[in-house]
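A.B. asks: attaching a predicted model along with its sequence, questions to come.
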Amino acid sequence: MSGCLPSNPWITDDTQFWDLNAKLVEIPTKMRVERWAFNFSELIRDPKGRQSFQYFLKKEFSGENLGFWEACEDLKYGDQSKVKEKAEEIYKLFLAPGARRWINIDGKTMDITVKGLRHPHRYVLDAAQTHIYMLMKKDSYARYLKSPIYKEMLAKAIEPQETTKRRQVELSIIAGCLLFSLQRSKGLFQPNGCY
């Protein structure tokens, strides 16, 4: 006979975890917002992070960069039968001379992209997308992390009660270990033959 199995953590009446981690929750968790500062891909993969970054880019008058990147993602992972139409739309909106949301890419990348658009496929805009991604990563991302937009998001972020309790327990364990080490190093602790 065996003892009771632990309860399944995925089965619960408490929906707090799911509510706090919904894709576009109004106020995200502190851990989620802090994760955006790990690297640019963490920010861009998170729908709420991307939304916040888009807001920042619009304030900097460079929102078209993320718009272009998202359009390229849609082209890559969208319906195969609409690739030609989508590629043309993206060209007209972001790359054509006088485009409404024109993006700034170098001449070499533009040449590669325009040549590729003669025979469009899912990855025809990869060179331009990579250029814009690197531009956002190296330039806009660092400014975003220093911006009031990110700092305010971090300040307003929710720290679930469970996380707070866990940190308090971890800190008390660490404090106990430090005290033990200090006592042992000063010879105040005598281990009655345990070691």
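C.D. replies: Cool, got the structure.
A.B. asks: only C-alpha atoms from now on, for both contacts and neighbour counts.
C.D. replies: OK.
A.B. asks: what ranges does this structure have for its strands?
C.D. replies: With strands called from DSSP state E, the chain shows none.
A.B. asks: please list all residues in contact with the spatially most central residue of it.
C.D. replies: Centre of the chain computed as the mean C-alpha position; nearest residue by Cα atoms, centre = their mean is residue 43, 2.0 Å away. Going by Cα atoms under 8 Å, 6 or more residues apart in numbering, residue 43 touches 35-37, 49-50, 53.
A.B. asks: can I have the buried ones of those as a PyMOL selection?
C.D. replies: Per 16 or more other Cα atoms under 10 Å, the buried members of the contacts of residue 43 correspond to this PyMOL selection:
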select buried, resi 36+37+49+50+53
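A.B. asks: next step: the contacts of residue 43 restricted to helices.
C.D. replies: Counted as lying in helices by DSSP state H, out of the contacts of residue 43, are 35-36, 49-50, 53.
A.B. asks: looking at those residues, which is nearest residue 88?
C.D. replies: Proximity of the ones in helices among the contacts of residue 43 to residue 88, judged by Cα to Cα, is greatest for residue 50, which lies at 24.8 Å.
A.B. asks: and the nearest residue to the closest one once chain neighbours are set aside, how far is that from residue 33?
C.D. replies: With Cα to Cα, 6 or more residues apart in numbering as the criterion, residue 50 has its nearest non-adjacent residue at 5.0 Å, and that residue is residue 44. Distance, residue 44 to residue 33, using Cα to Cα, to the nearest Å: 12 Å.
A.B. asks: also this one, for the comparison:
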Amino acid sequence: MRKRQQPHIDAPPPAPGQLRPNTCCLCWCGCCKCPWNEDRVERAERQTKMDSIEATEEQPPTLEEVLSWSRSFEKMMRSPEGRNVFREFLRSEYSEENLLFWLACEGLKKETNRTAIIEKARIIYEDYVSILSPKEVSLDSRVREGINQSLAEPSSEMYEEAQLQIYTLMHRDSFPRFLNSPFYRELVDSKRSSCLET
């Protein structure tokens, strides 16, 4: 007899400074039926909460892969060509700093040298978090306060919550527009043309 599925219920966001494990950007319940949550659990087992950009394909993506990006923001972000065309799109919307911040955080998370961690954390703060920076990203006050407290003892993971917030912003806000943009359509058309020529 099949187990009865529990309904998906959105719960309130966590208290300040508290993160719920295995929750996605679309809901707070962490239910098993959420495909984004399944992706996050699988990624957490492999690496960290957000997949490393090291897991990239060696060859340029095929037409099928490019088309699959419309169903998976994470797949596009794992592809160097995908990130490049998405960056061009973000630049056209004057929000390129979101992707640059995310990439800088990925670089920091891979750093093991203490001196380099301190220096990179400071540069990320000055470039993307400081209210004086022209490339400041949009973070809520709670996340920003957490970063300010972490500056006393910088770590390679200190921007993880901010990085997830910006990743979620790009996924929800910019990505749907990207899929309808000439940037994505022209890439799909070029891949289709390549298929016809071979």
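C.D. replies: Everything's here; your move. Quantities reported herein were computed from a predicted structural model and do not represent experimental measurements.
A.B. asks: mind putting the contacts of residue 43 of the first structure into CSV with distance to residue 100 of the first structure?
C.D. replies: What follows is the contacts of residue 43 of the first structure, written out as CSV (distance: Cα to Cα, whole Å):
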residue, distance to residue 100 of the first structure
35, 34
36, 30
37, 31
49, 25
50, 22
53, 21
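A.B. asks: select the longest helix from the first structure.
C.D. replies: Criterion DSSP H: the longest helix present in the first structure is helix 161-185.
A.B. asks: what helices or strands is that one leaning on?
C.D. replies: Of the remaining helices and strands, none touches helix 161-185 of the first structure by 3 or more Cα pairs under 8 Å, 6 or more residues apart in numbering; DSSP states H and E.
A.B. asks: distance of residue 129 of the first structure from residue 104 of the first structure?
C.D. replies: 11 Å.
A.B. asks: between the two, who's got more neighbours?
C.D. replies: The neighbour count for residue 129 of the first structure versus residue 104, taken as other Cα atoms under 10 Å, is higher for residue 129 (23 against 16).
A.B. asks: from what I see, the more buried one and residue 71 are in contact.
C.D. replies: No - here residue 129 of the first structure lies out of contact with residue 71, judged by Cα atoms under 8 Å, at a distance of 9.3 Å.
A.B. asks: in the first structure, which spans are helices?
C.D. replies: For the first structure, helices defined by DSSP H occupy the ranges 16-20, 30-36, 40-45, 47-59, 63-77, 83-90, 107-116, 126-135, 141-146, 148-156, 161-185.
A.B. asks: can you find the partner of residue 86 of the second structure in the first structure?
C.D. replies: Per TM-score structural alignment, the equivalent position to residue 86 of the second structure in the first structure is residue 53.
A.B. asks: the residue nearest to that match when sequence neighbours are not counted: what's it in contact with?
C.D. replies: Spatial nearest neighbour of residue 53 of the first structure, excluding adjacent residues (Cα to Cα, 6+ apart): residue 144 at 7.0 Å. Shown in contact with residue 144 of the first structure (Cα under 8 Å, 6+ apart): 53, 56, 150.
A.B. asks: residue 163 of the second structure -> the first structure?
C.D. replies: Residue pairing (TM-score structural alignment): residue 163 of the second structure is matched to residue 129 of the first structure.
A.B. asks: and for residue 191 of the second structure?
C.D. replies: Looks like residue 191 of the second structure aligns to residue 157 there (TM-score structural alignment).
A.B. asks: what remains of the contacts of residue 144 of the first structure once you look at the second structure?
C.D. replies: Contacts conserved in the second structure for the contacts of residue 144 of the first structure, counting by both residues aligned by TM-score structural alignment, their matches' Cα atoms under 8 Å: 53, 56, 150.
A.B. asks: who touches the last one in this structure?
C.D. replies: So that's residue 150 of the first structure. Counted by Cα under 8 Å, 6+ apart, residue 150 of the first structure has contacts 52, 144.
A.B. asks: my guess is residue 158 of the first structure contacts residue 28. True?
C.D. replies: Yes - taking Cα under 8 Å as the definition, residue 158 of the first structure is a contact partner of residue 28 at 6.2 Å.
A.B. asks: before I go, just wanted to say thanks for your time.
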